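Enquirer: sequence first, then the predicted structure, then my questions.
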Amino acid sequence: MEAERGVCDRDHCTRNGCFSVVQDTVDFKSAEKYCIDNLFGHLITLKSPKEHNIILDLLNGFSGDYWIGLKLPGGKCPDRATQLLGYEWATGGNDTEFDNWDETAGHSCSEKCVSVSAGHNSTWRQRPCDSKLQGALCMYSYDNNACNTLPENADHHVQYITPRGSAAVGLERFPPGGTAIQKPLDVKHICFAGEWIKAPWFCEVLKGGCEHGCVSQNRVHSCTCPPGQSLRANNVTCGCSPGHVLARDGRSCVVVDDACDRCTGENLECVNNVCMCKDGFDLGDDGVCVNNEICFQCEHECVYENGAFVCACRSRYKVSDKDNTTCQPHCTEQTCEAFNCISIPEKPGKYTCVCPDGYIKDESNETRIVCEDIDECFMDATCNEDRMCHNTFGSYACSCWEGYELQGDKCVSTDDDEGSI
């Protein structure tokens, strides 16, 4: 896992440190190295029910398998008389108050490492250490310079961003170098030496918290704005100065007198000297107002492509063949992880899962529920007699036999002396 590739998607910070989800395709050794080199920490150790509950919260909404800091050294066999089955923590030792092994743990004497699965109660699963998983769970600690959380009330809430750039949840204390934004006024603070410093702070650190520019003079730090804009009440973000309004690009400001004069494009209207797209339209990349009604129907997300707004899907899904506003599971390999697995309360260790069209659920491996491609050709797919069947991932295709080509609805011989079949 290279430093620039790993993505810290979410942190959970307690009084002593933070737990991080890092998403990238990675084996155990690379995951271990990433936690050390980039977070100055280590792969997570889950020694108590409290830490297990933190992981359940941290992985909520994620999918896939993630390495934790537990490994069976090479040359050793599992010891089923011990709680960790002979495995050792990445930080050393085998002390624990908790375990969450799956039913197959402790049967292999080869070198193994441990992962947890998002959505499966974070069950511990032993795997070959060179397996490529979806990411890793890291943890890093901080000293007494951490800050207490800021007060919240019904009128405003606080958004926390860790020093790694990820959103923080479940806060007890907050690491130094992290920032907090009080909404809805966007008042910024940075945690420094155990205290919250209100922006603008030192310009050398994150531009002083300023939206645009930061200047320092006689140890006084101030935010600056582009021409036509001035600082808002929070002293860090910018808005249009008096006599100016937001331009069509949504970023710059124009003189009020010019706003309506320039508002002449299709589906534009001028309201209170502000030029904007009419209801049901949004500004595209080329500055043209484009119909956006489909965006309110998209199941996952809406993107702007080739001059139009269209629905798009998150990873491992594709836009439905039957409805371009919904998403369906999608697999591009022979075998893939099952989708939307939900535990069955009446049957501990059992799950209901979904597979894409053309795939069938395989539960033969007790440590992993997968979807296997169905070979429609083997299952008597309905190709015409003059054509041969080709299996594809999730479907099949029919083509003419060698020496024949499709003409109309028939396969015709490419040899002039022969007829069609």
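Expert: Arrived safely.
Enquirer: from now on I want contacts and neighbour counts done on CA atoms only, so please keep to that.
Expert: Will do.
Enquirer: could you measure from Q134 over to H12?
Expert: Distance of Q134 to H12, computed by CA to CA, to the nearest Å: 19 Å.
Enquirer: now K50
Expert: In terms of CA to CA, K50 sits 12 Å off from H12.
Enquirer: cool, and S222?
Expert: Where H12 is concerned, S222 sits at a distance of 32 Å (CA to CA).
Enquirer: can you check Y34 too?
Expert: The value you get for Y34 to H12, if CA to CA is used, is 18 Å.
Enquirer: now L72
Expert: 27 Å.
Enquirer: using the three-state scheme, assign the nearest residue to V21 once chain neighbours are set aside.
Expert: The shortest distance from V21 to any non-neighbouring residue, by CA to CA, 6 or more residues apart in numbering, is to L137 (5.0 Å). Three-state assignment for L137 (DSSP: H, G, I helix; E, B strand; the rest coil): strand.
Enquirer: swap in C270?
Expert: Relying on three-state DSSP, one would call C270 strand.
Enquirer: K50 now?
Expert: helix.
Enquirer: just C35 next, same as before
Expert: helix.
Enquirer: my guess is it meets K29, correct?
Expert: No: using CA atoms under 8 Å, C35 is not in contact with K29; the gap is 10.3 Å.
Enquirer: which one of those two has more residues nearby?
Expert: Between C35 and K29, counting by other CA atoms under 10 Å, C35 is the more crowded of the two (24 against 14).
Enquirer: which residue packs closest to the more buried one, ignoring adjacent ones?
Expert: Per CA to CA, 6+ apart, closest to C35 is H42, 4.9 Å.
Enquirer: got it, and H244?
Expert: Per CA to CA, 6+ apart, closest to H244 is V255, 4.3 Å.
Enquirer: ok, Y404 next?
Expert: Nearest to Y404 is S413, by CA to CA, 6+ apart, at 4.2 Å.
Enquirer: and E32, by the same measure?
Expert: L43 (5.8 Å).
Enquirer: neighbours around that neighbour, how many?
Expert: 26.
Enquirer: verify the contact between it and S115 for me.
Expert: No: with contact defined as CA under 8 Å, L43 does not count as touching S115 (10.7 Å).
Enquirer: common neighbours of these two, please.
Expert: 67-68 (CA atoms under 8 Å, 6 or more residues apart in numbering).
Enquirer: between K50 and H12, who's got more neighbours?
Expert: Using other CA under 10 Å as the criterion, K50 and H12 rank with H12 on top: 24 against 11.
Enquirer: comparison target, given below:
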Amino acid sequence: MNLATPALIFCALFLQEAAASGRASCSGGLCFFQRSADFEVAEKACKESDGQLMRLDSGEHVGALNRLLRPGRFWLRGRANCTAVSVESGPLVSLELEPCRNTLDGFLCLYESSSVCGAVQSSGGTLVMYRTVTGFDVLESETFPPGTLALVRQPGARYPDSKHLCMSTWLQSPWPCEVFQGGCDHGCNKTSNTCTCPDARALHRNNISCMEPTAARPQPETPRCPEGYKPAADGGRCVDVDECAEASDLCTGEGEQCVNLDGRYECRCAQDFVEEDGVCVNTSICLLCEHMKCEKVSGVYRCECKEGYRVSPKNPTECEQECHQRECPAICNSNEALEKKDMQQCYCPEGYIVDLGHGSATCYDIDECKSQKFCDHECENLPGGFRCVCREGYRLQGIDKCVRLHQGGEEEEEEESASGSPPDLASTPVSLQPAAVPSYIKTGSVLGIAVFVVLCLALLVCVVKRSLRRCASLNLNSLKHPDIDIFYLQQITTETYKRLSFDKQFKNDSQRV
């Protein structure tokens, strides 16, 4: 088997730094190492394990980052050379510039997805311990970085069942003697790549351990198991007690889950929960907040909005415009071409209607009390909504119904009387109701109505013009009956009378001739 050169470097590192200790955890190609280090040491540690400091230039690893990090400050590589991610209690994560010589709580390394390994496949009841070449114990991990050693053993057993090395895939010992001495406990034969033992010791059946001659013979006596373990069915070994499976009353707090460990168990916070003051708190909503603002109120995280907005009652992760007056400016999508035509897309809070004109957009309150009858008794219009008010002797039930109050404290629905004047209004105000906007009050409806009115006016103008033309061309002679003479009146003067008399005499003389 021919292993790559980095494996030889791993061997030297292991011999040099085996005394060091720390904690590591990985998800995908991202690994979190918890050990005090300055920027130079952190960058060197990542390179020596065939990785590099994580670059936070995309949201690709944000999910893994939230799962891995513990409260503290950790090195990574940002736009500036020495950048750190600061994690406080809860879901608050921020980037900070740190002097490179500062010692932080750990660092984040990123590896190629093809170079990391998954968990070692082992039989039921066995325990697997993982340790990196730089001395980190890898715990609660989904993946493992190159050069990780995995030791598989039975609980309480003196010798391991097997040993494995991560080199893109798991290699089981003994492997070539040039790398970690083949994984052997004592010696390695470079010719055959097998483990060797000194005189008076025998090679264990795991092919890597050397045992005393007496230990080579099976011991019939039942082992004494430490706390958290119990004798196996064969009576020759100890196996871990799975407290989480055997007891259902463990880790019953909200957001808690039981995790079985070697010889013990722990109560940990489930995904999307973080531990605060010993309690698991749900933080998943903070990743969905529209304005990226999240605050804890009475132990529960809630989204908050920027000034001028409020959390939508329909969706706790969204923000909507807030207005407490009869009119306020609308929120519009920027579009210069549409603005010149007064056709930009603008939005108003619920209970308001937008009015576009002269390059501006204004939200006006809708008077729900005028448009429809929402209340049994009286309706009071308010900015963005309305409220119902009952007369004296009545009590509001729900949002719009008034019920009569009797002396005995009983209530009954109001029965309207055909006569008599209405009683006075009750002085006790009722709660504000959200605006019930009529379905027909929409911007498109208003535009449609306006177009319809213009068309009607145009049609009326055409009809009037046509009628006037017909009257102007009317000929009275066409209305004359054959037996009816039409006479025209004319003012008679002395000259006119003489002329008419002469014309008449001339006409009579002509007829005689």
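Expert: Alright, I've got the coordinates. In this text, all values refer to a predicted model and were calculated from it rather than measured experimentally.
Enquirer: work out the TM-score between the chains.
Expert: The TM-score (TM-score structural alignment, normalised by the length of structure 1) is 0.40; 218 aligned residues with a CA RMSD of 4.7 Å.
Enquirer: how close does R73 of structure 2 get to F39 of structure 2?
Expert: Distance, R73 of structure 2 to F39 of structure 2, by CA to CA: 12 Å.
Enquirer: ugh, wrong one, L108 of structure 2
Expert: Counting by CA to CA, the gap from L108 of structure 2 to F39 of structure 2 is 11 Å.
Enquirer: who has more neighbours out of these two?
Expert: It is L108, of L108 of structure 2 and F39, that has more neighbours when counted by other CA under 10 Å, with 29 against 26.
Enquirer: next helix or strand past the host helix or strand of the more buried one?
Expert: Using DSSP states H and E, L108 of structure 2 sits in strand 106-110. Beyond strand 106-110 of structure 2 on the C-terminal side, the first helix or strand identified by DSSP H and E is strand 127-131.
Enquirer: tell me the helix or strand right after that next one.
Expert: strand 136-138.
Enquirer: and the helix or strand just after that next one, what does it pack against?
Expert: Proceeding N to C from strand 136-138 of structure 2, the next assigned helix or strand is strand 149-153, under DSSP H and E. Judged by 3 or more CA pairs under 8 Å, 6 or more residues apart in numbering; DSSP states H and E, the packing partners of strand 149-153 of structure 2 are strand 127-131, strand 162-167.
Enquirer: nearest to K293 of structure 2, of those strands?
Expert: Each of these has some distance to K293 of structure 2 by CA to CA; the shortest is strand 127-131, at 39.2 Å.
Enquirer: which helices and strands does the closest one pack with?
Expert: By 3+ CA pairs under 8 Å, 6+ apart, strand 127-131 of structure 2 packs against strand 136-138, strand 149-153.
Enquirer: got a list of what W67 of structure 1 touches?
Expert: Neighbour list for W67 of structure 1: 28, 31, 43, 113-116, 133, 135-137 [criterion: CA under 8 Å, 6+ apart].
Enquirer: go again using 10 Å as the cut-off
Expert: 22, 26-29, 31-32, 43-44, 113-117, 124-127, 129, 131-138 (CA atoms under 10 Å, 6 or more residues apart in numbering).
Enquirer: tell me how far the residue nearest to H244 of structure 1 lies from F174 of structure 1.
Expert: When V255 of structure 1 is compared with F174 of structure 1 (using CA to CA), they lie 43 Å apart.
Enquirer: next one: L231 of structure 1
Expert: With CA to CA as the criterion, L231 of structure 1 and F174 of structure 1 are 28 Å apart.
Enquirer: those two: which is more packed in?
Expert: Per other CA under 10 Å, whichever of L231 of structure 1 and F174 has more neighbours is F174, with 30 against 18.
Enquirer: enumerate the positions of stretch 28-40 of structure 1 that are buried.
Expert: Judged by neighbour count using 16 or more other CA atoms under 10 Å, the buried positions of stretch 28-40 of structure 1 are 28, 30-36, 39.
Enquirer: can you put these in CSV and add distance to V319 of structure 1?
Expert: What follows is those, written out as CSV (distance: CA to CA, whole Å):
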residue, distance to V319 of structure 1
F28, 33
S30, 34
A31, 32
E32, 36
K33, 37
Y34, 34
C35, 35
I36, 39
L39, 37
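Enquirer: between these, which is closest to K188 of structure 1?
Expert: Closest to K188 of structure 1, out of all of the buried residues of stretch 28-40 of structure 1 and judged by CA to CA, is L39, at 23.8 Å.
Enquirer: residues near the residue lying closest to the closest one once chain neighbours are set aside, how many?
Expert: Excluding the flanking residues, the one nearest L39 of structure 1 by CA to CA, 6+ apart is Y140, at 6.5 Å. Other residues near Y140 of structure 1 come to 19 when the count uses other CA under 10 Å.
Enquirer: pretty sure Y140 of structure 1 belongs to a strand, no?
Expert: Yes: the assignment for Y140 of structure 1 by three-state DSSP puts it in a strand.
Enquirer: my guess is it meets Y34, correct?
Expert: No: counting by CA atoms under 10 Å, Y140 of structure 1 sits too far from Y34 to count as a contact (11.9 Å).
Enquirer: what's the first helix or strand after the lengthiest helix in structure 2?
Expert: Under DSSP state H, the helix in structure 2 containing the largest number of residues is helix 443-472. Counting by DSSP H and E, the element after helix 443-472 of structure 2 in chain order, helix or strand, is helix 494-512.
Enquirer: mind listing the strands for the stretch 301-421 of structure 1?
Expert: 301-305, 308-312, 317-319, 327-329, 335-337, 339-344, 347-354, 359-362, 370-373, 387-392, 395-400, 404-407, 410-413 (DSSP state E, counting those that start in this stretch).
Enquirer: any chance of those in CSV, plus distance to D57 of structure 1 and mean neighbour count?
Expert: Formatted as CSV, those follow (distance: least, CA to CA, whole Å; neighbours: other CA atoms under 10 Å):
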stretch, distance to D57 of structure 1, mean neighbour count
strand 301-305, 24, 15
strand 308-312, 27, 19
strand 317-319, 24, 18
strand 327-329, 24, 20
strand 335-337, 21, 19
strand 339-344, 16, 16
strand 347-354, 20, 14
strand 359-362, 27, 20
strand 370-373, 24, 23
strand 387-392, 38, 18
strand 395-400, 37, 17
strand 404-407, 56, 15
strand 410-413, 58, 18
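Enquirer: got CSV for those, with distance to T179 of structure 1 too?
Expert: Listed next are those as CSV, based on distance: least, CA to CA, whole Å:
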stretch, distance to T179 of structure 1
strand 301-305, 28
strand 308-312, 32
strand 317-319, 34
strand 327-329, 35
strand 335-337, 36
strand 339-344, 34
strand 347-354, 39
strand 359-362, 45
strand 370-373, 41
strand 387-392, 49
strand 395-400, 49
strand 404-407, 64
strand 410-413, 67
